[in-house]
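Student: Provided below for reference: sequence and predicted model.
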Amino acid sequence: MKRKSVLITATDTGVGKTFISYNIVLTLKEMGIRVGYFKPVETDVKDVPADGSLLCSITGQDLEEAVPIRYSLPLSPYAGILEEGKDFSLDALKEQYLKLLERYDFLVVEGAGGIAVPIKRDYNYADLAKDWGLDIIIVSRAGLGTINHTYLTYFYAISKGLNVLGIVMNGFEGRDVSERTNPIIVEELTGIKPIKVPKVEGLVLDRSVREKLVTLATNL
């Protein structure tokens, strides 16, 4: 294992970070690798954290370990602080990350929303990735509108000094004519050839696609 952890971030909310995280974690588990999951903050939690519960069903982790900070409203973490009045310590989050890094062979860290979403005032997921030394994978949509969102996310990441391992374009269906050209143009703009992920029924991707994602994340 050449890399110990990765941040799965995105161009927006609802793009498929949890879906991509799930397939990476599932494949590593099948490979016999001791893999952990960490979502520092999950919002829109009505009872139990949905994303955390899904991933912990694979890793076997306790939810308190995997998702330490939760807000009930579907907002950014910082907006959750403002609306719900519950603050938290960035130092404590990093301490938890370092503990998990020691406990597992590989750790998938998942953000909330896009890379510029604020976790605290003047502190977002790009800052977290920088502080924690995390390389990142950007998840974006396959269809119309993704070029602008993907390029801006990539450009912002590199402007913050982050190492972008790759771009995963999620949800190819073949219905949108832009899907044919979007990966070509994104590669021309960023120098990164995106991994194209098809829309599937259920949660599990074809093994060949999952292996590409694992190679990208772990550098195996």
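Tutor: Received, thanks.
Student: CA only for contacts and neighbour counts going forward, please
Tutor: OK.
Student: host element of residue 196?
Tutor: Taking DSSP states H and E as the criterion, residue 196 maps to strand 195-198.
Student: counting contacts, what elements does that strand pack onto?
Tutor: If you count contacts as 3 or more C-alpha pairs under 8 Å, 6 or more residues apart in numbering; DSSP states H and E, strand 195-198 packs onto strand 164-172, helix 207-218.
Student: Identify all contacting residues around the longest one.
Tutor: Residues lying outside helix 207-218 but in contact with it, judged by C-alpha atoms under 8 Å, 6 or more residues apart in numbering, are 1-6, 20, 23-24, 27-28, 106, 137, 165-166, 195, 197, 220.
Student: What are the buried residues along it?
Tutor: Residues of helix 207-218 classed as buried under the neighbour-count rule (16 or more other C-alpha atoms under 10 Å) are 209, 210, 211, 213, 214, 216, 217, 218.
Student: quick one: which of the residues you listed is nearest residue 180?
Tutor: Distance to residue 180 across the buried residues of helix 207-218 (C-alpha to C-alpha) is lowest for residue 209, with 18.2 Å.
Student: Any buried residues in the helix or strand harbouring residue 93, and which?
Tutor: Using DSSP H and E, residue 93 sits within helix 90-103. Of the residues in helix 90-103, 93, 96, 97, 100, 101 count as buried by neighbour count, 16+ other C-alpha under 10 Å.
Student: Other residues contacting stretch 181-188?
Tutor: 142, 143, 144, 146, 147, 150, 151, 169, 192, 193, 194, 196.
Student: that older thread, mind putting the buried residues of helix 90-103 in CSV, distance to residue 174 included?
Tutor: Shown next, in CSV, are the buried residues of helix 90-103 (distance: C-alpha to C-alpha, whole Å):
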residue, distance to residue 174
93, 41
96, 42
97, 39
100, 40
101, 39
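Student: Those residues: which two are farthest apart?
Tutor: Using C-alpha to C-alpha, the pair of these lying farthest apart is 93 and 101, separated by 12.3 Å.
Student: hmm, back to that, so which of the helices and strands packed on strand 195-198 is nearest residue 10?
Tutor: When the helices and strands packed on strand 195-198 are ranked by proximity to residue 10, the top entry is strand 164-172, at 9.0 Å, counting by C-alpha to C-alpha.
Student: here comes the other one, which I'd like you to weigh against the first:
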Amino acid sequence: MSSPLSLFVTGTDTEIGKTLVSCALLRGFAAAGLSTAAMKPIAAGASFNAEDGLWHNEDADQLDAAAGAVLPPEVRTPYLLKAPAAPHIVAAQEGRTLALAPIVECHREALRRADVVVVEGVGGFRVPIDREHDTADLAVALGVPVVLVVGMRLGCINHALLTAEAIVSRGLTLAGWVANRIDPAMRFADENIETIREWLDREHGAPLLGIVPHLAPPSADIAAKHLDMTTLLRTLREPIRAS
């Protein structure tokens, strides 16, 4: 029996489609015959549901809906924060400490429950968790390949190249990137995508895994049809490359 697979989904910024792409990846893995589970280890922004008596985060709920194996809430999201703001700020206000070790342990548990576990980060790649650690440290602690979601809008080339450089500088495998067309009116979108594709391939060997069109409303099933799961699975099954 093959070992379970996992990846960390990060983005060039917040609100650029990490959850949509994460859900699309879950659908794609399922279509490839793999059982799936998802984690949103740190979620900032929650509302109380009187029907089940629980606090819910919209992104985490979407991941649950897309995954085949739904994890217990405390495993899927060990740190659920109420205010929609930078997690280290909200955690301090709520008197909580965000630690990497519990997340790593929850990830181990998730790997026991599915063939592939998709872990969605919070915000961009270097969002602080506390005064010393950020989400880049979380990706390193998990030790899994990274998929970068690039929100296609003005400034995305710089954001994509900087984020990719930060990922690789941590010794992580950049398994590929997804262009998400969040701004349907963006000028020269195709040219921007081609520029990013050329640079990320040349500098890091990171393939373009797909171009997700502007979707209103968002649909993980439609987005999944635009992803190259064959290339991604091949990368995930390779031994981790040394930096």
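Tutor: It's in. This structure is a prediction, so every number in the text was calculated from the model and none was measured.
Student: So after superposing, what's the score?
Tutor: Here the superposed chains carry a TM-score of 0.89, computed using TM-score structural alignment, normalised by the length of structure 1; 218 aligned residues with a C-alpha RMSD of 2.1 Å.
Student: hmm, back to that, how about the helix holding residue 93 of structure 1, aligned to which bit of structure 2?
Tutor: Alignment note (TM-score structural alignment): helix 90-103 of structure 1 is matched to residues 100-113 of structure 2.
Student: before we move on, what about stretch 140-159 of structure 1?
Tutor: Under TM-score structural alignment, stretch 140-159 of structure 1 corresponds to residues 150-169 of structure 2.
Student: Any idea how many residues pack against residue 132 of structure 1?
Tutor: Using other C-alpha atoms under 10 Å, the number of residues around residue 132 of structure 1 comes to 14.
Student: Okay, helices next: where are they in structure 1?
Tutor: In structure 1, the helices defined using DSSP state H lie at 17-30, 50-59, 63-66, 77-84, 90-103, 125-132, 146-159, 178-190, 207-218.
Student: Tell me which of those sits most buried.
Tutor: helix 17-30 (a mean of 22; mean count of other C-alpha atoms under 10 Å).
Student: between that helix and helix 207-218, how big is the angle?
Tutor: 90 degrees (axes from the mean of the first three to the mean of the last three C-alpha atoms, to 10 degrees).
Student: which other helices and strands contact helix 17-30 of structure 1?
Tutor: Secondary structure elements in contact with helix 17-30 of structure 1, counted by 3+ C-alpha pairs under 8 Å, 6+ apart, are strand 5-10, strand 35-38, helix 50-59, strand 106-110, helix 207-218.
Student: got TSV for the ones you listed, with distance to residue 187 of structure 1 too?
Tutor: Converted to TSV, those look like this (distance: least, C-alpha to C-alpha, whole Å):
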stretch	distance to residue 187 of structure 1
strand 5-10	16
strand 35-38	29
helix 50-59	30
strand 106-110	24
helix 207-218	16
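Student: Figure out which of these is closest to residue 159 of structure 1.
Tutor: The closest of the helices and strands packed on helix 17-30 of structure 1 to residue 159 of structure 1 is strand 5-10. By C-alpha to C-alpha, the value is 15.6 Å.
Student: Residue 111 is in contact with residue 18 of structure 1, correct?
Tutor: No - the criterion here is C-alpha atoms under 8 Å, and residue 18 of structure 1 misses it with residue 111 at 9.1 Å.
Student: thinking again about what came up before, put together TSV for the helices and strands packed on strand 195-198 of structure 1, with distance to residue 84 of structure 1 on each row.
Tutor: Below are those laid out as TSV (distance: least, C-alpha to C-alpha, whole Å):
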stretch	distance to residue 84 of structure 1
strand 164-172	32
helix 207-218	34
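Student: if I look at residue 162 of structure 1, how far off is residue 45 of structure 1?
Tutor: 29 Å (C-alpha to C-alpha, to the nearest Å).
Student: Can you pick out the residue with more neighbours from those two?
Tutor: For residue 162 of structure 1 versus residue 45, neighbours defined as other C-alpha under 10 Å are more numerous around residue 162 (19 against 14).
Student: got a list of what the more buried one touches?
Tutor: Residues in contact with residue 162 of structure 1 (C-alpha under 8 Å, 6+ apart) are 126, 129, 130, 134, 135, 136.
Student: wait, which of the helices and strands packed on strand 195-198 of structure 1 is closest to residue 63 of structure 1?
Tutor: Distance to residue 63 of structure 1, taken as C-alpha to C-alpha, is lowest for helix 207-218 among these, at 23.0 Å.
Student: and the angle for the closest one with strand 5-10?
Tutor: 110 degrees.
Student: Of the helices and strands packed on helix 17-30 of structure 1, give the one that comes closest to residue 155 of structure 1.
Tutor: Comparing the helices and strands packed on helix 17-30 of structure 1 against residue 155 of structure 1 with C-alpha to C-alpha, the closest turns out to be strand 5-10 (12.7 Å).
Student: Tell me the helices and strands packed up against the helix holding residue 93 of structure 1.
Tutor: Judged by 3+ C-alpha pairs under 8 Å, 6+ apart, helix 90-103 of structure 1 is in contact with no other helix or strand.
Student: That one: average distance to aligned residues in structure 2?
Tutor: Mean deviation of helix 90-103 of structure 1 relative to structure 2 after superposition (mean C-alpha distance after the TM-score superposition for structure 1): 1.2 Å.
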